[in-house]
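In: Sharing a sequence plus its predicted fold:
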Amino acid sequence: MKKWIASFALWVTGWKVELEGDVNNLDRCVLVVAPHTSNWEFVLGILAYWKLQKPLKIIIKDAHTKAWYGAIVRKLGGIGINRSQRNNLVQFVTDLYQKQSFSLVVTPEGTRSRVNKWRMGFYHIALSAQVPIVLGAGDFKEKKIYIGKSISITDLQNRPLESIMTEIQEYYTHITPKYPDQWNPQIF
């Protein structure tokens, strides 16, 4: 049912999903989504995953999972985290991967506003959990959702961080965000 709903919603709105790698990489990965300038990336990402019939989890403020609409957020894959407390998020997510397979959506900018550099939690989670990093983006000019370019766990273990970050930064150079003035293409 979700696949049909997503396919119909994407068709009606004129969006297309462009898979750039093995769809099976989406079963168990850290999915880096950028640029993050609007909440529409969340909606588009959910639709893409429903269309591809893949499991998805999203770390968000726990206020969203505790609110009146919290049951819906949790059903959509939301994992509420209290960001005012020190949490060992890397270990928490690593433990989740030991119990189940899913894509963990991470927006390394951490906000929809312009930032000077990305947060590196996605990298540390991927290394700790021994899962690949998969890149995803919504291009608002082309109306395409790109998903699937993968950086393997072997690459993560054997390549310098700067090399990996350069590859990721280059990947996003052709993407047009919803609000371009809120996107800093220099991610590190």
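Out: That came in fine, so what should we check first?
In: hey, let's count contacts and neighbours off CA atoms from now on
Out: OK.
In: what's the spacing between the residue of the chain most remote from its centre and R74?
Out: For the chain, the residue at maximal distance from the C-alpha centroid (C-alpha atoms, centre = their mean) is W68, at 24.7 Å. From W68 over to R74 the distance is 12 Å, taken as C-alpha to C-alpha, to the nearest Å.
In: and here's the other structure:
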Amino acid sequence: MTRTFARLFLRLSGWQPEGNAPTCKRYVLIASPHTSNWDLAYMLAIASVLRVKIHWMGKHTLFRFPLGWLMRSVGGIAIDRRAQHGVVKQVADRLKEADELVMVVPPEGTRRASKYWKSGFYHIAREAQVPVVCGFLDYRRKRGGFGPAIELSGNVRADMDRFREFYAPIQGKFPQKATPPRLREEE
């Protein structure tokens, strides 16, 4: 998405980017709350305006003809979930090998309400030894951007407390579909 188009899209929809791009070169970007199909469009536009080139994972079959070129052009990376090595290792290896890579991982894993976040983002960041940056879309204020870069300590509950604190005031398009920041590993 070009910056000019992204700015126009955000202006016409009443949205504004908030804050600055993270200074780290390699990180996992979580995007929460994820409650609407519009989330991807707004996140891509905000990232473009703030000059952050983001990548996201998609099932390898999405990258076949006829849409494969489009998926790759907007930052898609094909992941084969049938591969011998798991998705966490595939993505962590890409982060380790890259000089610069921002990998978006929606921690909810779905747009429906659930009891827990998926822990893949946490394990990817730990395995790759990169921080997790809090991306957000606050539909109540029509603002989106990037929050703190959190270096994970390995203490899951303490790390998740930091995410809960950041995301507490953020509201998705459909608040009833939001999943609170909590991992099964905390229990």
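Out: Received the coordinates, thanks. Computed from a predicted model, the values in this text were never measured in an experiment.
In: The residue farthest from the centre of structure 1 falls within a strand, correct?
Out: No - read with DSSP: H, G, I helix; E, B strand; the rest coil, W68 of structure 1 is coil and lies in no strand.
In: which position in structure 2 aligns with it?
Out: Taking TM-score structural alignment as the criterion, the aligned counterpart of W68 of structure 1 in structure 2 is P66.
In: Pull up the gap between its match and R72 of structure 2, please.
Out: Using C-alpha to C-alpha, P66 of structure 2 is found at 12 Å from R72 of structure 2.
In: Ok, I124 of structure 2 next?
Out: As for I124 of structure 2, its distance to R72 of structure 2 is 21 Å (criterion: C-alpha to C-alpha).
In: Tell me which of those two has more neighbours.
Out: Counting neighbours by other C-alpha atoms under 10 Å for I124 of structure 2 and for R72 shows that I124 has the greater number, 25 against 16.
In: so how much does whatever helix or strand the more buried one lives in differ from structure 1 once superposed?
Out: Assigned by DSSP states H and E, I124 of structure 2 falls within helix 120-128. Relative to the matching residues in structure 1, helix 120-128 of structure 2 has an average distance of 1.1 Å after the fit, by mean C-alpha distance after the TM-score superposition for structure 1.
In: What are the buried residues along the helix or strand following that helix?
Out: Downstream of helix 120-128 of structure 2, the first helix or strand assigned by DSSP H and E is strand 132-138. Of the residues in strand 132-138 of structure 2, those with enough neighbours to count as buried (16 or more other C-alpha atoms under 10 Å) are V132, V133, C134, G135, F136, L137, D138.
In: Just give me the neighbour total for the nearest residue to the third one once chain neighbours are set aside.
Out: Think C134 of structure 2. Spatially, and ignoring its direct neighbours in sequence, C134 of structure 2 is nearest to G147 (4.8 Å; C-alpha to C-alpha, 6 or more residues apart in numbering). Residues within reach of G147 of structure 2, counting by other C-alpha under 10 Å, total 19.
In: Give me the three-state assignment for G147 of structure 2.
Out: Assigned by three-state DSSP, the conformation of G147 of structure 2 is strand.
In: Surely it is in contact with G135?
Out: Yes - between G147 of structure 2 and G135 a contact is recorded at 6.0 Å, counting by C-alpha atoms under 8 Å.
In: What's the match for P131 of structure 2 in structure 1?
Out: The alignment partner of P131 of structure 2 in structure 1, by TM-score structural alignment, is P132.
In: Its match against I125, yeah?
Out: No - checked against C-alpha under 8 Å, the pair P132 of structure 1 and I125 is beyond contact range at 9.8 Å.
In: any residues in contact with both of those two?
Out: The contact sets of P132 of structure 1 and I125 overlap at V30 (C-alpha atoms under 8 Å, 6 or more residues apart in numbering).
In: ok, which stretches of structure 1 are strands?
Out: Taking DSSP state E, the strands of structure 1 run over residues 16-19, 29-33, 56-61, 78-81, 103-106, 133-139, 144-151.
In: OK, contacts around whichever residue in structure 1 pairs up with L29 of structure 2?
Out: With TM-score structural alignment defining the correspondence, L29 of structure 2 maps onto L31 in structure 1. For L31 of structure 1, the set of contacting residues under the criterion of C-alpha under 8 Å, 6+ apart consists of S103, L104, V105, V106, I133, V134, L135, G136.
In: so which of those hold up in structure 2?
Out: On the basis of both residues aligned by TM-score structural alignment, their matches' C-alpha atoms under 8 Å, what survives of those in structure 2 is S103, L104, V105, V106, I133, V134, L135, G136.
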